[in-house]
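Peer 1: have a look at this fold, sequence not included:
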């Protein structure tokens, strides 16, 4: 005959189960929270490379470019200054995107110490933050599935969709 378990052993087994479940839950929340934060940080990092030139325009050269030639990844054209202290250039380079077409004129900001330009104005600002919009959409899936925070995920997804839609409409 097998002796019955003492009452204290049964209680300690039941007490350890909730502790392990709590530890696993905390680990999942910590891991998914870290993944969501890294996705958002990467989105801001990718956006900031262009956004800094468009948002922080004080002291930067601004003007217009008339696109005269497009190649694989870039388009070029003459630069006409608008801001004081800016000098005209025969050729500046702008990244070729769906929003840049040959024969069109765009307002731009010159990147410091180069002949590279980025679009300015509302279209340039929204276009610069497109990577963040994608990161918001991706992170919303992690927040909903990994963290179980559906309201927060819907807010993030809505912000990402709004940003991407606004960029698409303005460009």
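Peer 2: Thanks, I have the structure now. Keep in mind it's a predicted model, so treat the numbers as computed, not measured.
Peer 1: okay, CA-based contacts and neighbour counts for the rest of this
Peer 2: OK.
Peer 1: ok, now which ones touch residue 121?
Peer 2: By C-alpha atoms under 8 Å, 6 or more residues apart in numbering, the contact set of residue 121 is 54, 107.
Peer 1: what about versus this one:
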């Protein structure tokens, strides 16, 4: 005959499983969102085979976009009088940057180590956020510290290379 203690233990186990499942799902969704947000830019920077690459000299910045002239470096790439690059803290008027042209457009993204790290900044933020969920919701402090350390390293690397 089941006792109150056995029934209570079953409820605690069910609640623990529900917490782990819910927090595991939340942490996974946060990390997937970070990869998804980063991949839009990272694919152009990391998979450069067959893409146009060169340099852009920024001549004008207005709002969220800077423009400048594009000088090709790769074979088959054509010079352009005007290309657009996202205006961030790392893009300044008068500076020259190595870039990759997004296919089918006049938009460019930074290339090289700075471009790769900058493209993965959303993942760095997601790693930090997921570390809080893993520590608090899953109570896996070592895994949380590993996620947080990786996120901090990624964000610091991006900051230092820009």
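Peer 2: Nice, I can see it. Being a predicted model, the structure only gives us computed values, none of them experimental.
Peer 1: which helix runs longest in structure 1?
Peer 2: helix 7-55 (DSSP state H).
Peer 1: centre-most residue in structure 1?
Peer 2: Residue closest to the mean C-alpha point of structure 1, counted by C-alpha atoms, centre = their mean, is residue 132 at 1.5 Å.
Peer 1: what's the counterpart of that residue in structure 2?
Peer 2: The equivalent of residue 132 of structure 1 in structure 2 is residue 123 (alignment by TM-score structural alignment).
Peer 1: so what's the residue count around the closest residue to residue 154 of structure 1 other than its chain neighbours?
Peer 2: Distances taken as C-alpha to C-alpha, 6 or more residues apart in numbering put residue 140 closest to residue 154 of structure 1, at 6.9 Å, once the chain neighbours are dropped. Residues near residue 140 of structure 1, counting by other C-alpha atoms under 10 Å, number 28.
Peer 1: could you measure from residue 140 of structure 1 over to residue 21 of structure 1?
Peer 2: Relative to residue 21 of structure 1, residue 140 of structure 1 is positioned 25 Å away (criterion: C-alpha to C-alpha, to the nearest Å).
Peer 1: kindly report the same for residue 135 of structure 1.
Peer 2: Separation of residue 135 of structure 1 from residue 21 of structure 1 (C-alpha to C-alpha) stands at 31 Å.
Peer 1: please identify the buried residues of the host helix or strand of the residue nearest to the centre of structure 1?
Peer 2: Using DSSP states H and E, residue 132 of structure 1 maps to helix 130-146. Buried residues in helix 130-146 of structure 1, counted by 16 or more other C-alpha atoms under 10 Å: 130-144, 146.
Peer 1: counterpart of residue 152 of structure 1 in structure 2?
Peer 2: Counting by TM-score structural alignment, residue 152 of structure 1 lines up with residue 143 in structure 2.
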